[in-house]
Structures are given as structure tokens and as C-alpha cells.
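>>> sequence first, predicted coordinates after that:
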Amino acid sequence: MFYALKRPSEEEEWNYFLLYMASLRKRYFIGTYYIQEWNLYTPVFKMPPTIVDKRAFTPIEKEVLDNAYRMVCIGCGRCCARSSGAFAFEHEIEEFKDKLPIEVDLLDWFYVRLSYVGDVKVFRLDKGVAGSCVLYDVKKRWCILAEEEKPVICIIHYCSLYAERRGKYYVKVAVKRRYNELIPIYKEAQGKVLRRIKSMLRRAYRST
């Protein structure tokens, strides 16, 4: 069955709780989607009902998911190279600490209070030049971790510019206001246009 992470709020405890629960189930992550019916960008997981924490996840019908836009990463480096804000929960650090380019003891850390869970230790990864992530290889312009090894914030967070739906690719071209909501507008992007935009963004962020 498919499950979406519930909607974040203005409460830090709730938002960190959602991320923490997602980090425990990231092996089941299938993509971050914009769901039109909900006007929501949300990570989606395909997992057995027996391991679902209903406090954090809500079921989503396959028909709704088929009509949603799945975000696509083009590897431009925007999220990693500058002011990344990257972080990892303590249990995530344990999973890849042997690959860290610096000692864990050199990372800043802090405690956050999670709804239902309590205090959890979080490590900051934005210790590189200009706030870049320490996992970002400046020479190769890529993350040193495999996709499944990355912290949950890196796996589920997308800039929302590129998307895929039913085998076609889209670019977000505008945002319109509807009452108190902002609605993204996606337009199908084909061939040369898509490649040109990708190339432009990659050059912009890989030249820093």
C-alpha cells in the first residue's frame, strides 16, 4: 500500500517528528510528489500496513498517486553546494560515519524535541564552504553517498522545479494564488527546452 507523510505545520516538534519517522522508513521511499487533490508536496512510501505509524503517515490511493507529479532531481547541486542546511539524525550518522570526510566529533549537534518521541540528537552537515554539505564532493560535484545511504532530508527534499507524470517530464513555470493557497503550475517540457534548462542550472551551481 502507498502512504504519504502527513502535512507539516508551524510546530517544530511535529515537523521533526515527521522527518524522524520518515528516516526510519526511508528504504520504502518511492518519491516526493505534488498531489493536486491535496495541494501538497509530500514524500510517499510503499510499505506493508503492519509497519505504518498512523500518527505520521496517511494512506493514499494509487489512482491519486498516478495523477500526481513526481519530483525529479537533475543533480545541479543547488541543495548541496551553498547554504545547504543539511542535517542527519543520530541513527543516520551511525549508518554512514565511516564515509564522513571529517570526524563525527567535529560536527555541531543539538537536541530537538519530537512529538510522541522526546529528545533526539541531530547533527549539522552544513559545515563546508559557504554552508555546503560535508558529504558533497566539491571536485566531482556530487554526493559521496549512495542514494539509499543519504540522510532522509536529502532523500525527500526537492526544489520542485522538475517533475514527471505518466512518462512525461514537466517544468514548474508559475505559481498562482487561489484564496489563501499557492498553486504550482507545471507545463510539459520536451527535448531541447528541457536539456537547455538543465544545462543552464548545472553550470550555474557547479561553477561555485
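Perfect, thanks for sending it. Residues are numbered from 1 along each chain as shown.
>>> from now on I want contacts and neighbour counts done on CA atoms only, so please keep to that.
Fine.
>>> the longest strand anywhere in the chain - contacts with which helices or strands?
Ranked by residue count, the top strand of the chain under DSSP state E comes out as strand 168-178. Secondary-structure packing of strand 168-178 (3 or more C-alpha pairs under 8 Å, 6 or more residues apart in numbering; DSSP states H and E): strand 162-165, strand 181-188.
>>> take the one below as the second:
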Amino acid sequence: MGKIYVLREPRRGDRAWNIYALREAAWLKRWFQGVYYSPRLKRLLAVFKPTPGTHVNMLVFEEMGESVLSDAYRMECPRGCNRCCVFRSGAFILENELRRLPVEVQERIRSQPSELVRTPGGPVRVYRLDTGPMGRCIFFDVEEGRCMLEDYGKHAKPIVCLLTYCTVFATRGGRLYLKRGYRVLRDGRVEMRYEEVDRDTWNRMVARMGSLWSSYRKTFRRAGAGAVKREAKA
């Protein structure tokens, strides 16, 4: 089996370093393979597999054998959940991620609140995307329940969104799993317990997690209808 590159775990309390690591990972988004939970290592692995000759910053990545994924669970983000996007999303995008987006999208992003973070690799401008009502990401389509940035390619989403999972949903070997519990070990690692489920059980959990989005969408529709009525009266 071949080799993979895994993003090193974030440093607790060191935001500047973590933003630097995300910027370096963003350069390799096209080779992003997914996020996996390794029962052996008891950690999440953000996996990239760039083509030979591609520069990889080994300050923020570590090389592993692909065999480490043989018993790993792949984290999934099922359509219909949307919990991470619609409420207190905390979504943001880095300056170096804008270059592949259409000009009008770049302009919209640059109109958002931003800050310049001084990292070990130089300054990085970070644009907030969580400025919608209740912290909703501005690129989340409330009606359709999807990320509008996906219209420009599967790797157009911010690197932080590609790497962030609730860890509830997972697959392994074509089978479906749900997280049933976890415990924090003395060394700080997390041991997660997954249980295989059928499609109906999986869908019920998606609906349960998606109930927040469903409620938000109802409020969104009522607010929209109210705005139309006010405009008509004016």
C-alpha cells in the first residue's frame, strides 16, 4: 500500500499555529481524501494523498502508511443534517482559498468581517462566514439544505469545513455506523465506540440531527413571507 499525509493534530490554545496549519492544508485540498477515526491510534486523521512531487509542509503534516486506514471509520456528513452549517457554525475561510472562486464570490467574502492572524508562516487573513442569523454560514442554502460553494467544485468549501465533523456518522467497508459513546483517556486521546446500523436507523438519526435545520427553515420561510407582505403594503 502507498503512503498518505495526515495533518498534525491542532495545538490547544495556539490559534496562530492552527491557522497556519489550515493554510498549508488548504494548498492541498484537491488531494483531500477524508477524515477517519483510527481505533488503533485513537485519533482522527485528516488524510491527504498528493501526487508524487507535490510539496508537502512536514511541519504540519506527518507521513503514514496507508495501511493505518484498514480498520478506520470514515467520517460522513449526510445530506439533511446541516446542524454544523445552520447554527453557530463558526465558519470561516482563508485568503489563499479564494483564488479558485469566481470574482463575485470573492467580493462577497471580502465584504465580510476579517482579521489578520500573524502565524509562524507569515500573516494570514481570515474571513468570517458565520454572519447569518444565529451564526448560520452565509453560503448555506436554507431552502435546499446545501453548501452553495459546492457549485464550484467539491474542494471549493473552506478547509475548516472539509475537516470538521460531528463524528456521529461513519462508514467502513461500505457499511453504516453511528457513534454510541466515547471516553477520554488519561493521555488525552479519545476512544470512540461505533455500532453498525441499518439504513432506516441511519436515516432516523439524520432526521433527528436535521430537526434544527427544519425548524430554522420554517422560521426562515415565515420571515420571508413577512418581508414580502411588508413590501407589498409599502
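Cool, got the structure. Small disclaimer: the values here were computed from a predicted structure and weren't measured.
>>> before we move on, back to that, point out the most buried one among the helices and strands packed on strand 168-178 of the first structure.
Of those, the one with the most neighbours on average (mean count of other C-alpha atoms under 10 Å) is strand 162-165, at a mean of 20.
>>> what about the top helix by length along the first structure, how far off from the second structure?
Counting by DSSP state H, the longest helix found in the first structure is helix 191-206. On superposition with the second structure, the mean distance recorded for helix 191-206 of the first structure (mean C-alpha distance after the TM-score superposition for the first structure) is 2.1 Å.
>>> what does that helix correspond to over in the second structure?
Counting by TM-score structural alignment, helix 191-206 of the first structure falls onto residues 199-214 of the second structure.
>>> counting neighbours, which bits of that stretch end up buried?
Neighbour counts over stretch 199-214 of the second structure (16 or more other C-alpha atoms under 10 Å) mark 202, 205-207, 209-214 as buried.
>>> all helices for the first structure, in order.
Going by DSSP H, the first structure shows helices at 12-24, 62-66, 78-81, 90-96, 152-156, 191-206.
>>> out of those, which gets nearest to residue 54 of the first structure?
Residue 54 of the first structure sits nearest to helix 12-24 of all the helices of the first structure, at 10.4 Å, using C-alpha to C-alpha.
>>> list the contacts of the most centrally placed residue in the second structure.
Centroid-nearest residue in the second structure: residue 161, 2.3 Å away (criterion: C-alpha atoms, centre = their mean). Contacts for residue 161 of the second structure (C-alpha atoms under 8 Å, 6 or more residues apart in numbering) come out as residue 91.
>>> can you tell me how far it is from residue 91 of the second structure?
Distance from residue 161 of the second structure to residue 91 of the second structure, counting by C-alpha to C-alpha, to the nearest Å: 7 Å.
>>> ditto for residue 204 of the second structure
Residue 204 of the second structure is 26 Å from residue 91 of the second structure, by C-alpha to C-alpha.
>>> and what of residue 215 of the second structure?
Residue 215 of the second structure is 20 Å from residue 91 of the second structure, by C-alpha to C-alpha.
>>> more neighbours: those two, which one.
A count of neighbours by other C-alpha atoms under 10 Å puts residue 91 above the other of residue 215 of the second structure and residue 91, at 21 against 10.
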